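*Asks:* Show me the folded form of this:
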Amino acid sequence: MKKWISVCLAGVIALSAGRFAFAVESPDTTAPYLLSGAPTFDLSISQFRERFNIDNPSLPLSEFRSISSSRDKLNLTRAASKINENLYASTALERGTLKIKSMQITWLPIPGPEQKSAKAKALEYMTAVLRLFTPTLTKAQSQQKLQKLLAQGKGKHYFTTSEGAIRYVVADNGEKGLTFAVEPIKLALSENLEGGE
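*Replies:* Predicted structure coming up:
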């Protein structure tokens, strides 16, 4: 009986997390990684996990498990990894290659005395993801960048900013959860370069 209750509880938690793990798209905005021809990082999910776990031994990521969704298009696979009861890593992958289109960390706040330490752990994971995709930043620079991004996105259902070939996304749903995502963007040649000037 205890096992059944645990399985049901895990299912409910996963469903509630799933709402926020992919909440970086608002009702009136289609997330860029869902668009046809959206770019991918040159990194598969297994390569990402291996590199992440080597670089961050105190922040383990378990294997990502596929999540089926009726709203997914034929070229997209979603997967998630439960870090703990209130923290999840999720990803949108190019079907077939399993290359990353979006990497997301979602924190679901828990009321009570453990909330501060739980949020600190979530911020560590978010910083580590940011640093993996922006390796030129030191740990301190990554923490500062994350704090700046979270401040800019505070209270916004969908906030995005781009830097070079990377898009950072923050979805702040207050007491319902916080998602931080890193996504690749296509770089286009400027008109001057294309025109030969």
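
*Asks:* C-alpha only now, for contacts and for neighbours.
*Replies:* Noted.

*Asks:* Figure out the length between the terminal residues of stretch 165-182.
*Replies:* 10 Å (CA to CA, to the nearest Å).

*Asks:* Go through it and flag the buried ones.
*Replies:* 166-173, 177-182 (16 or more other CA atoms under 10 Å).

*Asks:* One more: stretch 57-68?
*Replies:* Quick answer for stretch 57-68 (16+ other CA under 10 Å): 59, 61, 64.

*Asks:* which one of the buried residues of stretch 165-182 sits closest to residue 26?
*Replies:* Nearest to residue 26 among the buried residues of stretch 165-182 is residue 171, at 8.8 Å by CA to CA.

*Asks:* contacting residues around the nearest residue to residue 108 once chain neighbours are set aside?
*Replies:* Nearest non-adjacent residue to residue 108, counting by CA to CA, 6 or more residues apart in numbering: residue 177, 4.4 Å away. Contacts for residue 177 (CA atoms under 8 Å, 6 or more residues apart in numbering) come out as 20, 106-109.

*Asks:* let's go with 10 Å and repeat that
*Replies:* When contacts are counted by CA atoms under 10 Å, 6 or more residues apart in numbering, residue 177 touches 16-17, 19-21, 23, 86-87, 106-110, 171.

*Asks:* One more, please, to line up against the first structure:
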Amino acid sequence: MNNLLRTGLIAVSILISGLCHADPQEQSAQMPMAAYLLTGAPTFDMTIGQFREKYNASNPSLPLSEYRAIDNRSDKSNLTRAASKINENLYSSTALERGTGKIKTLQITWLPVQGPEQKTAYDKALAYMAAFVRYFEPMLNEEQSLNRVTTLLAEGKGQRYVAKNEGALRYVVADNGEKGITLAIEPLKLVLAPDNQTK
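*Replies:* Now for the predicted structure:
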């Protein structure tokens, strides 16, 4: 793996760590622990390989390369982390349940660029984010999924962590300014309402 890719994957690893390595007192002062790190957090019923195969078949103009494992020996979360480089400033990353390889969280991170390339790079990031949304909400068309993404990013602008539930999905936006903006998609554990609440 070349040094540039390794550096990018390390940056993504830091972004997706969910503060799981932070001091607990610092953690509570900064923001809540990422939901996918909690005991019993649900998984999508697919591996990252299954996701990538179906995603690439549906989005040939926005392809994903193979996800590569991120070596993080200090990670005590019992998750396997992996990332896929899309280009120099755009990455997808994931945290997988050890043993099954099922997806706990699927993330896409844009590392902002300055200068004349910024708008093109940002538009590409939005296109990928919208494609991820359409994968998990196939009833949305291209315009609707783009609107969903721009609304989520607007709500999360300048915030370290903002979560919004949509049906069986949780969308999380983490805006770390120049260090990157991440959109995560995670499954929600659906709980049936008791009989006395279903009137």
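
*Asks:* What residue in the second structure is paired with residue 173 of the first structure?
*Replies:* Using TM-score structural alignment, the partner of residue 173 of the first structure in the second structure is residue 176.

*Asks:* in terms of contact, does that match touch residue 160 like I think?
*Replies:* Yes - between residue 176 of the second structure and residue 160 there is a contact under CA atoms under 10 Å: 6.2 Å.

*Asks:* ok, the match of residue 173 of the first structure - contacts?
*Replies:* Taking CA under 10 Å, 6+ apart as the test, what residue 176 of the second structure contacts is 15, 111, 157-161, 182.

*Asks:* burial measure for residue 31 of the first structure, as a count.
*Replies:* By other CA atoms under 10 Å, the residues close to residue 31 of the first structure number 17.

*Asks:* Also the one 3 residues further on?
*Replies:* Under the neighbour criterion other CA under 10 Å, residue 34 of the first structure is assigned a count of 17.

*Asks:* got the buried residues of stretch 57-68 of the first structure as CSV, with secondary structure columns?
*Replies:* Formatted as CSV, the buried residues of stretch 57-68 of the first structure follow (DSSP: H, G, I helix; E, B strand; the rest coil):
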residue, secondary structure
59, coil
61, coil
64, coil
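
*Asks:* just to revisit the earlier point, nearest to residue 52 of the first structure, of the buried residues of stretch 165-182 of the first structure?
*Replies:* Once CA to CA is applied, the member of those that ends up nearest residue 52 of the first structure is residue 182, at 14.1 Å.

*Asks:* could you measure the closest one against residue 139 of the first structure, distance?
*Replies:* Taking CA to CA, one finds residue 182 of the first structure at 16 Å from residue 139 of the first structure.

*Asks:* sorry, back to before: what sits in contact with each of residue 176 and residue 160 of the second structure?
*Replies:* The contact sets of residue 176 of the second structure and residue 160 overlap at residue 182 (CA under 10 Å, 6+ apart).

*Asks:* Would you map the helices across the second structure?
*Replies:* In the second structure, helices defined by DSSP state H lie at 3-16, 24-30, 48-58, 118-136, 142-156, listed in chain order.

*Asks:* can you tell me how far the alignment partner in the first structure of residue 65 of the second structure sits from residue 178 of the first structure?
*Replies:* Here residue 65 of the second structure is matched to residue 62 in the first structure, going by TM-score structural alignment. Residue 62 of the first structure is 20 Å from residue 178 of the first structure, where distance means CA to CA.

*Asks:* Which of the buried residues of stretch 165-182 of the first structure fall within strands?
*Replies:* 166-172, 178-182 (DSSP state E).

*Asks:* ok, back up a step: of the helices of the second structure, which approaches residue 193 of the second structure most closely?
*Replies:* helix 118-136 (24.0 Å).

*Asks:* Would you check the span in the first structure matched by the closest one?
*Replies:* So helix 118-136 of the second structure sits over residues 115-133 in the first structure, by TM-score structural alignment.

*Asks:* Closest to the centroid, which residue in the second structure?
*Replies:* Among the residues of the second structure, the one closest to the centroid is residue 107, at 1.5 Å (CA atoms, centre = their mean).

*Asks:* That one and residue 81 touch, don't they?
*Replies:* No - checked against CA under 10 Å, the pair residue 107 of the second structure and residue 81 is beyond contact range at 11.0 Å.
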